[in-house]
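Asks: Give me a model of this one.
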Amino acid sequence: MAKREKITGLIKAALGPGFALMTLLAIAGYAVVGPTGVLAWGEYQAKLETRGIELARLEAERDALGNRVRLLDPRGADPDLISELMRKKLNVVHPDEIIVPLK
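Replies: Model (predicted):
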């Protein structure tokens, strides 16, 4: 009986530290292999590069649209742009004009 109580006591004594060790190993494994872990770093770098390229493209598009808005300001619109838009949208062409489409 004393031997059985000794084994039970050892199991009870090892249960707390064993659970703590398993918890720490799980946290360490998640830090290395998890979705935001060390192994996901390369994927984040690739996403950062592609998003940087996309950001540059969107900023250039935003700047072009901002310039177009500035040219269409009602207080002082650019006559060439107004004429171009009017001809394109309303299909207004003089009989002596030749239209050369640029693609």
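Asks: drop to CA atoms for contacts and neighbour counts, all remaining ones
Replies: Noted.
Asks: Sketch out the helices for the protein, chain order is fine.
Replies: Ranges of helices within the chain are 2-33, 41-71, 79-90, based on DSSP state H.
Asks: out of the ones you listed, nearest to Lys103?
Replies: helix 79-90 (14.7 Å; C-alpha to C-alpha).
Asks: residues in contact with the closest one?
Replies: With contacts defined as C-alpha atoms under 8 Å, 6 or more residues apart in numbering, helix 79-90 is touched by 71-72, 92-93.
Asks: Before we compare anything, build this one as well:
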Amino acid sequence: MTRQSHKISLPKEKWTHGLALALLLLIGGLAIAGPSGLLAWSENLQLLEQRQSHIAKLQQEHAALENQVALLNPENADADMVGERLRRDFNVVHEDELVLILDEE
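Replies: Model prediction:
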């Protein structure tokens, strides 16, 4: 006579296994389709490239503004730049001058 031991499955144990499986499936789903998952990776790279190009554009604008500030420095102002700003901002012109406004774009 051989004795066979049968493991009796308890309802509590089934719930535990089911909950663990559901949790693992949820973690796996988030790793693939979550906000920082594999599917969002290419979108994040595209956003990074867009933002880097925007930063480069802003740095160019910053350099141009820095140059203008240096030319308008009260201690060593560029006469042409000061005259240009006066004419453009305050509409200061002599009677014999002709002003042509060119589109900067």
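Asks: mind listing which of the contacts of helix 79-90 of the first structure are in strands?
Replies: Members of the contacts of helix 79-90 of the first structure lying in strands (criterion: DSSP state E): none.
Asks: Just among these, which is most surrounded?
Replies: Most neighbours among the contacts of helix 79-90 of the first structure, by other C-alpha atoms under 10 Å: Leu71, with 17 neighbours.
Asks: That one contacts Ala77, doesn't it?
Replies: Yes. Contact status for Leu71 of the first structure versus Ala77: in contact at 5.4 Å, counting by C-alpha atoms under 8 Å.
Asks: circling back: what about the helices of the first structure, which gets the closest to Glu97 of the first structure?
Replies: Per C-alpha to C-alpha, nearest to Glu97 of the first structure of the helices of the first structure: helix 79-90, 11.3 Å.
Asks: so how much does that closest one differ from the second structure once superposed?
Replies: For helix 79-90 of the first structure, the mean deviation from the second structure after alignment is 1.2 Å (mean C-alpha distance after the TM-score superposition for the first structure).
Asks: Please identify the buried residues of that helix?
Replies: Under the neighbour-count criterion of 16 or more other C-alpha atoms under 10 Å, helix 79-90 of the first structure has nothing buried.
Asks: Closest one of the contacts of helix 79-90 of the first structure to Tyr44 of the first structure?
Replies: So of the contacts of helix 79-90 of the first structure, ranked by how close each gets to Tyr44 of the first structure (C-alpha to C-alpha), first place is Leu71, at 40.0 Å.
Asks: could you list every residue that touches that closest one?
Replies: By C-alpha under 8 Å, 6+ apart, the contact set of Leu71 of the first structure is 77-78, 81.
Asks: hmm, try it at 10 Å
Replies: 65, 77-82 (C-alpha atoms under 10 Å, 6 or more residues apart in numbering).
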